[in-house]
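1. Show me how the following folds:
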Amino acid sequence: MKLSILDQSPISSNQTARDALNESLHLAKACERFGYTRYWIAEHHDLPGLACSAPEVMLSLIGANTDRIRIGSGAVLLPHYKPYKVAETYNMLATLFPNRIDIGIGRSPGGSAEATNALSDNFLQQVFKMADLVDELLHFLKSDFPNEHQFSKIKASPVPENPPIPWMLGTSEKSAQLAAQNGLPYAFGQFMSDLDAVSIIDNYRKAFISNKFSHVPEVLLTVPVICADTTEKAEEIAWSSLIWQIQQNRGEGSRVPTIEVAKNFELTVKEKEQLINLKQKMIIGNPQEVKNVLTEMQSKYKIDEFMILTITHSPEDRLESYKLLAEEIFSH
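-> Predicted structure coming up:
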């Protein structure tokens, strides 16, 4: 079983954005030592409590301070950008850090309507053109536009010896089919979806068309995990993440709360129901319990890689969660 990291670079109530980004760097360096396969950092815009709006900047820092772990975006929100610029940016990273760069491709806005308007014009129209945007990006990465194409004479420089590997990120049948049609590996965001991932992933495999980037269908599943020495401790640590999601639903929660604040947070009847649903989407427990759940999911979804999202108030608790899980998975 492969393990990887999705980092949203959360800002805790006692942190600045700089503190959170420094913790992201620390996490990537530590998880390389722990044996994780890849580290992806998410892109968000003007969302309180999330520090990273420009993954490519953080990836430069993280790449320069690590040696082996694959690094990438989770995701580049492609409707905001011209494919040529995205290809240039990630070709640059792939030139600096050979054979280590992934491009996670997503279609969500990553922020409010106001932030979306500030970032780009005609976002919704670009979403409708997502298939064309992906096609153009892949042609730039492969440098294989037909001779008659308007962009056939230009390159997304610098052209690396090993191009970055594009992944399609999503939570729906539509994203899975787009990945399959373009022969791309697929990352399913289990933590963001209520849909039947089993059938979506199965249909992706059936429709997969091999290409330069991937010869066989490849799937990873992104799941939220809180792991600690004991079940009781994991349950306690998870309060911060759970209540923060409730606060965000209220339009509050500018920072991840402490465990104490989270435990004392007053919930409405409806929010108590939401809390139960949120908890059911998380994997919370001691290392053996978490491993058992992942093993069951591995069999159910027929995959061999999980991307782990862990949000805690304490950076130490987050790092320990990743460490304990790696020790349990990789040493047995």
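2. From here on, just use CA atoms for contacts and neighbour counts.
-> Noted.
3. ok, residue 11 - contacts?
-> 17, 19-20, 49-51, 255-256 (Cα atoms under 8 Å, 6 or more residues apart in numbering).
4. which residue sits closest to it in space, ignoring its chain neighbours?
-> Nearest residue to residue 11, sequence neighbours excluded (Cα to Cα, 6 or more residues apart in numbering): residue 49, at 4.8 Å.
5. Surely the one you found touches residue 255?
-> Yes. Using Cα atoms under 8 Å, residue 49 makes contact with residue 255 at a distance of 4.5 Å.
6. joint contacts of these two?
-> By Cα under 8 Å, 6+ apart, residue 49 and residue 255 have these common neighbours: 10-12.
7. Scan the contacts of residue 11 and report the most crowded one.
-> Using other Cα atoms under 10 Å as the neighbour criterion, residue 256 leads those with 29 neighbours.
8. how close does the residue lying closest to that one once chain neighbours are set aside get to residue 104?
-> Among residues not flanking residue 256 along the chain, residue 12 sits closest, at 4.3 Å (Cα to Cα, 6+ apart). Noted for residue 12: a distance of 26 Å to residue 104, by Cα to Cα, to the nearest Å.
9. Second chain to compare with the first, below:
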Amino acid sequence: MSLTSNKFRLSVLDQTPISKGSDALAALQQSIQLARLTDRLGYTRYWLSEHHNTTTLAGPAPEILIARLAAETRQMRIGSGGIMLPNHSTLKVAENFRLLEALYPGRIDLGLGRAPGGDRLTAQLLNPGNTFDPQEYIKQLRDLESFLTDTPGPGNFEGKIRAIPHIDTRPELWMLTSSGESAFLAAHFGMALCYAQFINPIGGPEAIRAYRSRFKPSATLEQPVTAVGIFAFCSDDPRKVHETQALIDYRLLGFEKGQYDEIPTVAAALAYEYTPAEWQRVLHNRRRTAVGTPEQLRDRFAGLAADFDVDEFIISTFTEDPTDRLRSYELFAQLFELTPREIPNFKHEADPAPAYPDDSTNSLRAATS
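-> Have a look, this model is predicted:
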């Protein structure tokens, strides 16, 4: 299978990373720039993650960022990747996303997960009623379905409680999973499924096959829809490929060691001496990533597409230099032969224009102006 012989969709997962020496304000402005760029380049959707109690990421509230980025874009779908449902009131999630759908009809995705997006103590403060019981999560999914379809059920007291505003369209529902269990839930509730290869590189194709075989049509989805999320970076400079792979290796291992507040640098990553056991973890974690030149990534993604039997990839990218992240998304658009969109120029005077270091990114400069 080749990327040129099949039409693939490409999407963004933005975890709002904060670069070393920068801050959250700059990270959020970079998200705005990336959303504008990928809208023009022809990406399908742009998702925001939910994380808490960390100084390395700037996005604890996807629903707020969705409202801003949907206003900054014109055609790309904007959504959550995801809302960690146990952290929240089900009714409030339904109302938030109905309001977003009312503001941007046909452009809102509601991706759902059950991980805490941080530590359990923080999750308990976010929702003191959170029991961390899987059955409670299933109840929340059932109640959310009732609220979004205006169907009487126990969770809305048989229709007495309604999620407003009342509108004719619905956000597109996605289940995010890094295990087979949530794939079964997505099939049961008739939701689209995104497998998080960037979290767990084991069992993804099997989870997607199980989802398809058990899928039940719902009021919002008639046929199974799938995607795969992966950490990825593309550069035509082999040196940057090497440095960014080292940075991602170091960052993922740091997460596994509980170093959530460290913002890694290329220098620190290249200088670090791995123990044999740590290096085995690095090799395992590289299955969560796709890093290389366009030529290298052509084969990598063709293999992933064949293994997973999907036609959409959702890419999350960490780089030391934010301009390298922008350039990577442009190269991916070229690799996947996305169709650029003609979108009228618009900008806010308060938003700084991105600064590019050389003339090799003139096309990016034009796209984000």
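10. Overlay the chains and give the TM-score.
-> The TM-score (TM-score structural alignment, normalised by the length of structure 1) is 0.94; 332 aligned residues with a Cα RMSD of 1.9 Å.
11. quick one: the strands in structure 1?
-> Assigned by DSSP state E, the strands in structure 1 fall at 2-7, 38-41, 70-77, 101-106, 165-170, 186-189, 219-227, 283-285, 305-309.
12. what's the third one aligned against in structure 2?
-> Following TM-score structural alignment, the partner segment of strand 70-77 of structure 1 in structure 2 covers residues 77-84.
13. Just give me the mean distance for the matching stretch relative to structure 1.
-> With mean Cα distance after the TM-score superposition for structure 1, stretch 77-84 of structure 2 departs from structure 1 by a mean of 0.7 Å once superposed.
14. what sits against the alignment partner in structure 2 of residue 47 of structure 1?
-> By TM-score structural alignment, residue 47 of structure 1 lines up with residue 54 in structure 2. Each residue near residue 54 of structure 2 by Cα under 8 Å, 6+ apart is listed here: 118, 260-261.
15. any idea how far residue 313 of structure 2 is from residue 141 of structure 2?
-> From residue 313 of structure 2 over to residue 141 of structure 2 (counting by Cα to Cα), the distance is 25 Å.
16. These two: who's more crowded?
-> residue 313 (23 against 20).
17. The more buried one matches what in structure 1?
-> Alignment note: residue 313 of structure 2 maps to residue 306 in structure 1; criterion TM-score structural alignment.
18. Check residue 211 of structure 2 too.
-> By TM-score structural alignment, residue 211 of structure 2 lines up with residue 204.
19. Could you verify my assumption that that match touches residue 179?
-> Yes. Proximity of residue 204 of structure 1 to residue 179 meets the contact threshold set by Cα under 8 Å, at 7.4 Å.
20. List the buried residues of stretch 151-166 of structure 2.
-> For stretch 151-166 of structure 2, a neighbour-count test (16 or more other Cα atoms under 10 Å) marks 152-153, 155-156, 162-164 as buried.
21. what does stretch 11-24 of structure 1 give?
-> Buried, per 16+ other Cα under 10 Å, within stretch 11-24 of structure 1: 11-12, 17, 20-21, 23-24.
22. Determine which two of those residues are furthest apart.
-> 12 and 24 (12.5 Å; Cα to Cα).
23. hang on, the earlier thing: for the residue nearest to residue 11 of structure 1, what are its contacts?
-> If a contact means Cα under 8 Å, 6+ apart, then residue 49 of structure 1 has 10-12, 253-256 as its contacts.
24. what are the ranges of the helices in structure 1?
-> 17-34, 55-64, 83-96, 113-119, 123-128, 130-142, 173-181, 197-207, 231-249, 259-263, 269-281, 287-301, 315-330 (DSSP state H).
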